[in-house]
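**Student:** Predicted model, plus sequence, below.
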Amino acid sequence: MAFLIASIIVFNTIAFFIPKNMTRAEIYSALLFASVFQLITDYYLIEKYDLYGYFDKGPEFKELLVFYGVFPAVNTIYLNFFPFSGKVIVKVIYILAWAAFITLYEWASVKSGYFYYSGWKLGYSALLYPIIFCVLTLNFVILRKLERHE
């Protein structure tokens, strides 16, 4: 639990104090999308297929610390520094670097005991994180295009 609490403090401190390249509405909308995306994914992979979970089997209030303490801050940091005007190679490197970081963070989460596998493997996550970050980025690009047309 100490790793989770430290993560919440570090990620939220960074997310709060970084110079923002996003409006509050963009942050809010992006976090809502990311939350729904995460919850749908977890619903199927945890509840239906029992591939992994947080803490112990079954829903627990402690999971809310992960959902609302870690994920929103990480998504804010990721999107805030995304090189939208950079070359494609820069964007690919950025996504792969974040995927590597989050894979390492997931490994540490398993070691700390707040996340567990029951059929899932870290390699699956390493392969899926670039796709997940692309989906989050695409959603944000669509959001910005919608805002410009308003």
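**Tutor:** All right, it came through fine. Numbering: from 1, shown residues only.

**Student:** When you work out contacts or count neighbours from here on, use the C-alpha atoms and nothing else.
**Tutor:** OK.

**Student:** Now do the contacts for residue 8.
**Tutor:** 65, 69-70 (C-alpha atoms under 8 Å, 6 or more residues apart in numbering).

**Student:** would TSV of the residues you listed with distance to residue 115 and secondary structure be doable?
**Tutor:** Listed next are the contacts of residue 8 as TSV, based on distance: C-alpha to C-alpha, whole Å; DSSP: H, G, I helix; E, B strand; the rest coil:
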residue	distance to residue 115	secondary structure
65	12	helix
69	15	helix
70	13	coil
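
**Student:** Setting aside sequence neighbours, what's the nearest residue to residue 30?
**Tutor:** Once flanking residues are discounted, residue 30 sits nearest to residue 140: 6.2 Å by C-alpha to C-alpha, 6 or more residues apart in numbering.

**Student:** With residue 72 instead?
**Tutor:** The shortest distance from residue 72 to any non-neighbouring residue, by C-alpha to C-alpha, 6+ apart, is to residue 31 (5.8 Å).

**Student:** Can you point out the buried residues in the host helix or strand of the one you found?
**Tutor:** Secondary structure assigned from DSSP states H and E places residue 31 in helix 24-42. Judged by neighbour count using 16 or more other C-alpha atoms under 10 Å, the buried positions of helix 24-42 are 26-27, 30-31, 34-35, 42.

**Student:** so where do the strands sit in this protein?
**Tutor:** Secondary structure of the chain (DSSP state E): strands at 52-54, 115-117.

**Student:** here's the one I want to compare it with:
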Amino acid sequence: MIGLILAIILFNFIAFKTNRRHTQNSILHIWLFTIAFQLIFDTMIEFKYHGYWYFDKEVDWLGLLAHTLLIPPVNMIFLNWYPLQGRLRSRILYTLIWVAAIMGYELLTLLPEPWGYFHYGWWNLWYAAILDPFLFYILIKFYRWIRSLEERI
């Protein structure tokens, strides 16, 4: 529990303190997209197939904190510094660095409570390593779409 609360505070602080790119509209879109996308994915992997879970295997209020307040600011930070106009090589390298950082953070969340709050069923770190670049790609495409809509307004 302590690890989750510290992570929520730290990631939200960094996301909002370092924000130089996002409008209030795009922040709202990033948050809602992240929450919806994560809940859709986690409904299957976490709740139906018990691949992983937060705190315990059942739906609980503490797990809701991780679903709604932890990942959206991380996506804000990722997008804030993402080289949208950069070369393909720099965009791939940036994404791979983030995947490595997320894998490191995920290892920390596996620590025993009160610091850790994440648990594996059949899921493992390598599944996340393979899946995360695709999730970042979807996030980037969504963000580019939101930016194009904002430019039209």
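**Tutor:** Okay, I see it. Keep in mind the model is a prediction, meaning the values are calculated, not measured.

**Student:** hmm, back to that, pick the one among the contacts of residue 8 of structure 1 closest to residue 77 of structure 1.
**Tutor:** residue 70 (10.9 Å; C-alpha to C-alpha).

**Student:** still on that earlier bit, any chance of TSV for the strands of structure 1, columns distance to residue 10 of structure 1?
**Tutor:** Output for those, formatted as TSV (distance: least, C-alpha to C-alpha, whole Å):
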stretch	distance to residue 10 of structure 1
strand 52-54	20
strand 115-117	18
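
**Student:** what about the longest helix in structure 1?
**Tutor:** Longest helix of structure 1, by residue count under DSSP state H: helix 122-149.

**Student:** Against which helices or strands is that one packed?
**Tutor:** Helices and strands touching helix 122-149 of structure 1, by 3 or more C-alpha pairs under 8 Å, 6 or more residues apart in numbering; DSSP states H and E, are helix 24-42, helix 88-112.

**Student:** related to what we said a few turns ago, list the contacts of the residue nearest to residue 72 of structure 1.
**Tutor:** Contacts of residue 31 of structure 1 were listed using C-alpha under 8 Å, 6+ apart, and they are 72, 75-76.

**Student:** same question, residue 122 of structure 2
**Tutor:** 50-52.

**Student:** ok, those in structure 1: which stay?
**Tutor:** Here is what carries over to structure 1 from these, by both residues aligned by TM-score structural alignment, their matches' C-alpha atoms under 8 Å: 50-52.

**Student:** Chain neighbours aside, what residue packs nearest to residue 108 of structure 2?
**Tutor:** residue 116 (6.6 Å).

**Student:** The one you found reaches residue 110, doesn't it?
**Tutor:** Yes: the criterion here is C-alpha atoms under 8 Å, and residue 116 of structure 2 meets it with residue 110 at 5.1 Å.

**Student:** out of the two, which sits in the busier spot?
**Tutor:** More crowded of residue 116 of structure 2 and residue 110, by other C-alpha atoms under 10 Å: residue 116, with 19 against 15.

**Student:** Tell me the residue in structure 1 aligned with residue 152 of structure 2.
**Tutor:** Aligned against structure 1 by TM-score structural alignment, residue 152 of structure 2 finds its counterpart in residue 149.

**Student:** and that match, how many residues sit next to it?
**Tutor:** By other C-alpha under 10 Å, 6 other residues sit near residue 149 of structure 1.

**Student:** One more: residue 131 of structure 2?
**Tutor:** The burial count for residue 131 of structure 2: 12, using other C-alpha under 10 Å.

**Student:** Any figure for the gap between it and residue 141 of structure 2?
**Tutor:** As for residue 131 of structure 2, its distance to residue 141 of structure 2 is 16 Å (criterion: C-alpha to C-alpha, to the nearest Å).

**Student:** what's the answer for residue 85 of structure 2, then?
**Tutor:** 13 Å.

**Student:** More neighbours: which of those two?
**Tutor:** Taking other C-alpha under 10 Å, residue 85 of structure 2 and residue 141 do not tie; residue 141 has more neighbours (12 against 8).

**Student:** What residue in structure 1 is paired with that one?
**Tutor:** Under the alignment (TM-score structural alignment), residue 141 of structure 2 maps onto residue 138 of structure 1.

**Student:** nearest to residue 6 of structure 2, of the contacts of residue 122 of structure 2?
**Tutor:** Closest approach to residue 6 of structure 2 among these (C-alpha to C-alpha): residue 52, at 21.0 Å.
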